[in-house]
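**Student:** My questions are about this predicted structure, shown below with the sequence.
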Amino acid sequence: MGTPILVTGGTGTLGRLVTPLLAEAAGAVRVLSRGSHEPAEGVEFVTGDLVSGEGVDAAVQGVDTIVHLAGTAKGDDVKARRLVDAAAASGVRHLVFISVVGADRIPVTGRMDRTMFGYFAAKLAAERIIAESGLPWTTLRATQFHELTLATVQGMAKMPVIPVPTGFRFQPVDAGEVAARLVELALDRPAGLVPDLGGPRVYGMDELIRSYLRARGRHRLTMPVRTPGDAARAFRAGANLAPERAVGQRTWEEFLAERVPAHR
């Protein structure tokens, strides 16, 4: 096998899709993970923690390209800094990062903003660390994955009366399509901030909830709620959307039909 490509977050929703595609295309993938995993064809797992920094220096050794997918609503800046420092010291030549549409347009200021929209601020902080690192880099911003959208509406549907933020819209995208695009970018030259990748259609929050309830054969009362704050105002203005980049193909309805058992 040749020089491995390092993937962080390789066992997450997106990473589980990116890793086999990269292994097939590049021949050798190294996955940085906090836990132990059984090796797979073309894939080696190394143990490390991007928050503490343990194992990160060893993980980047002998690597030319890193695909950084590990991220949460807290600590993304710490993880990016740990990774960037190790990558710079080892001579990495391309760092690919997945971010979110709206990271630069949704102001996260007050406590409620941080609670509801902290993910956007975390992604923006990591973006800036990578862009200012001196490493050659590529960042792709994508809209909300179908899986995250489903998890959100499933949680809301457990309530007897569902509070629906008025004016909130989403543009769900297929994680597999995002994964394929990330592999293309990883195998190409560093390109900086590339065009966004959005799902094929924009939906209101109420539409997403109703479609899920129909699929499950459930009935719930909904109650419109106007969410305060600057971030919510930006959301209502569509700052989390990329309608001009609706290049995804798989629709929310197709995803829902496959993932949610039909009501009988």
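**Tutor:** The structure has been received and is ready for your questions. The structure presented is a predicted model; accordingly, all values stated were derived computationally and were not measured.

**Student:** C-alpha only now, for contacts and for neighbours.
**Tutor:** Will do.

**Student:** helix or strand right after the helix or strand that Ala23 is a member of?
**Tutor:** Assigned by DSSP states H and E, Ala23 belongs to helix 15-26. Using DSSP H and E, the helix or strand that follows helix 15-26 in sequence is strand 29-33.

**Student:** Check which helices and strands the helix holding Ala23 is in contact with.
**Tutor:** strand 5-8, strand 29-33, strand 43-47, helix 175-186 (3 or more Cα pairs under 8 Å, 6 or more residues apart in numbering; DSSP states H and E).

**Student:** Tabulate those (CSV), appending distance to Ala87 and mean neighbour count.
**Tutor:** Formatted as CSV, those follow (distance: least, Cα to Cα, whole Å; neighbours: other Cα atoms under 10 Å):
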stretch, distance to Ala87, mean neighbour count
strand 5-8, 10, 26
strand 29-33, 13, 26
strand 43-47, 16, 19
helix 175-186, 15, 20
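
**Student:** Same list, these, but as TSV with distance to Ser211 please.
**Tutor:** Formatted as TSV, those follow (distance: least, Cα to Cα, whole Å):
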stretch	distance to Ser211
strand 5-8	34
strand 29-33	36
strand 43-47	38
helix 175-186	20
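
**Student:** then this one, side by side with the first:
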Amino acid sequence: MPEMPEVEIIRRYLDKMAAGKKIMDLDIRLPRMIKWPDTEGFRALVTGRTIKAMNRRGKYLLLELDNGNEVVFHLRMTGRLVYEPTGKTSDSHARVIFHLQGGASLVYGDTRTLGTIHGIRPEERAMLKGLAEMGPEPLSAEFTAAYLYETASKRKVAIKSFLLNQKYIGGIGNIYADEALFLAGLHPLRPAQSLSREECGRLWESVNKVIAAGIEDGGTTFRDYQNGEGGQGNHQEHLYVYGRKGEPCRSCGRPIERITVGGRGTHFCPQCQEAE
């Protein structure tokens, strides 16, 4: 699933290319991708409106229209949103196409159709519970070391599961949680409430560091992630532990191990990330 860095890369490109363009027409090839309102209501909501900006919250892309309404995309596992300057697409899994003024288009493609699209008015945002209840994001003023310590100190769950809970921190997924815990020297099974203030400070720094690095490297591509141009990221070439089971740790040389935490595959170094 694209995580915060990948979605931010998409947002930046689409904001640069699509902002200021009017949505002239829609090609809805798979109506069930649109979860709200119904197909005709969605068409009426967006057709003829000008794109004001492409925003982001956590892993959600928010296409802001000139009348304050939004199109909310949640890419999930295999969704992608690509700007096509010619208006044509070779994506055989294109599900919804936004035809823009000047001949370009925004193409939402989704191989496994797990993503969602909502057209909402400002007063309807609360219907998207994951968006409405999301915690502060890494790299934001609200996400502080003090916030991390105060929130984690009340939770008995494993710190890996804590990091993945979007109510506590918005935007962190499996890849960057593993990477942050490695840099902080924390075992993924440590109870969140067992972390000291100093350890939370290290984790706060590590979370911000791996998110910033992911953005700088254009995101992480293993299978399906594409940026707004349809290209791939290269952060996968710089990962410390994620996806490296059996390979030597970049710090100590001991083989990286993989366990399951909260149902999620988790990679860590048993020497650099001690349980206590």
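**Tutor:** Nice, I can see it. Note that the structure is a prediction, hence the values are computed from the model and not measured.

**Student:** Give me the TM-score for these two chains.
**Tutor:** The TM-score (TM-score structural alignment, normalised by the length of the first structure) is 0.27; 129 aligned residues with a Cα RMSD of 6.4 Å.

**Student:** just to revisit the earlier point, report the angle between the axes of the helix holding Ala23 of the first structure and strand 43-47?
**Tutor:** If you take axes from the mean of the first three to the mean of the last three Cα atoms, to 10 degrees, helix 15-26 of the first structure sits at 130 degrees to strand 43-47.

**Student:** Show me which residues of helix 15-26 of the first structure are buried.
**Tutor:** Gly15, Leu17, Val18, Thr19, Pro20, Leu21, Leu22, Ala23, Ala26 (16 or more other Cα atoms under 10 Å).

**Student:** can I assume the fourth one is in contact with Val29?
**Tutor:** The one in question is Thr19 of the first structure. Yes - at 6.9 Å, Thr19 of the first structure and Val29 qualify as touching, with contact defined as Cα atoms under 8 Å.

**Student:** Quickly list what's touching both of the two.
**Tutor:** Val7, Val43 (Cα atoms under 8 Å, 6 or more residues apart in numbering).

**Student:** picking that back up, so which of the helices and strands packed on helix 15-26 of the first structure gets nearest His146 of the first structure?
**Tutor:** Judged by Cα to Cα, the one of these that comes nearest to His146 of the first structure is helix 175-186, at 7.1 Å.

**Student:** Summarise which helices and strands the helix or strand just after the closest one is packed against.
**Tutor:** Once helix 175-186 of the first structure ends, the next helix or strand along the chain (criterion: DSSP H and E) is strand 192-193. Strand 192-193 of the first structure sits against strand 137-142, with contacts defined as 3+ Cα pairs under 8 Å, 6+ apart.

**Student:** In the helix or strand just after the strand it packs on, which residues are buried?
**Tutor:** Where DSSP H and E defines the elements, the next helix or strand beyond strand 137-142 of the first structure is helix 146-157. Neighbour counts over helix 146-157 of the first structure (16+ other Cα under 10 Å) mark His146, Glu147, Thr149, Leu150, Val153, Ala157 as buried.

**Student:** quick one, helix 146-157 of the first structure and helix 175-186 angle?
**Tutor:** With the same axes, to 10 degrees applied, the angle from helix 146-157 of the first structure to helix 175-186 works out at 140 degrees.

**Student:** After helix 146-157 of the first structure, heading C-terminal, what element do we hit next?
**Tutor:** Past helix 146-157 of the first structure, the next helix or strand by DSSP H and E is strand 161-165.

**Student:** okay, the angle between that following strand and helix 146-157?
**Tutor:** Using the same axes, to 10 degrees: strand 161-165 of the first structure against helix 146-157 is 130 degrees.

**Student:** what packs against strand 161-165 of the first structure?
**Tutor:** For strand 161-165 of the first structure, the packing partners by 3+ Cα pairs under 8 Å, 6+ apart are helix 205-216, strand 221-225.

**Student:** same for the helix or strand just after it, what does it pack against?
**Tutor:** Per DSSP H and E, the first helix or strand lying C-terminal to strand 161-165 of the first structure is strand 169-170. If contacts are counted by 3+ Cα pairs under 8 Å, 6+ apart, strand 169-170 of the first structure sits against strand 203-204.

**Student:** and the strand it packs on, what other elements does it pack with?
**Tutor:** With contacts taken as 3+ Cα pairs under 8 Å, 6+ apart, strand 203-204 of the first structure sits against strand 169-170.

**Student:** quick one: the helices in the stretch 51-200 of the second structure?
**Tutor:** Remark: helices assigned in the stretch 51-200 of the second structure by DSSP state H, counting those that start in this stretch are 129-132, 145-152, 159-164, 174-184, 197-216.

**Student:** ok, how many other residues are close to Tyr108 of the second structure?
**Tutor:** If you count neighbours by other Cα atoms under 10 Å, Tyr108 of the second structure ends up with 23.

**Student:** From Arg57 of the second structure, how far out is Asp15 of the second structure?
**Tutor:** As judged by Cα to Cα, to the nearest Å, Asp15 of the second structure and Arg57 of the second structure stand 14 Å apart.

**Student:** Sorry, wrong one. I was asking about Ala146 of the second structure.
**Tutor:** Ala146 of the second structure is 22 Å from Arg57 of the second structure, by Cα to Cα.

**Student:** higher neighbour count, the two?
**Tutor:** Neighbour totals were compared for Ala146 of the second structure and Arg57, and Arg57 leads with 19 against 14 (other Cα under 10 Å).

**Student:** From Arg95 of the second structure, how far out is that one?
**Tutor:** On the measure of Cα to Cα, Arg57 of the second structure and Arg95 of the second structure end up 23 Å apart.

**Student:** Nearest residue to Leu45 of the second structure in space, please, no chain neighbours.
**Tutor:** Gly119 (7.0 Å; Cα to Cα, 6 or more residues apart in numbering).

**Student:** One more: Ala18 of the second structure?
**Tutor:** With Cα to Cα, 6+ apart as the criterion, Ala18 of the second structure has its nearest non-adjacent residue at 6.8 Å, and that residue is Ile51.

**Student:** so that neighbour sits right up against Glu64, yeah?
**Tutor:** Yes - between Ile51 of the second structure and Glu64 there is a contact under Cα under 8 Å: 6.1 Å.

**Student:** the more surrounded of those two?
**Tutor:** Ile51 (24 against 21).

**Student:** distance of the more buried one from Gly109 of the second structure?
**Tutor:** Taken as Cα to Cα, the span from Ile51 of the second structure to Gly109 of the second structure is 19 Å.

**Student:** and if you look at Trp36 of the second structure?
**Tutor:** 18 Å.

**Student:** Measure how buried the nearest residue to Val46 of the second structure once chain neighbours are set aside is and give me the count.
**Tutor:** Among residues not flanking Val46 of the second structure along the chain, Ile23 sits closest, at 6.9 Å (Cα to Cα, 6+ apart). Neighbourhood size, Ile23 of the second structure [other Cα under 10 Å]: 22.
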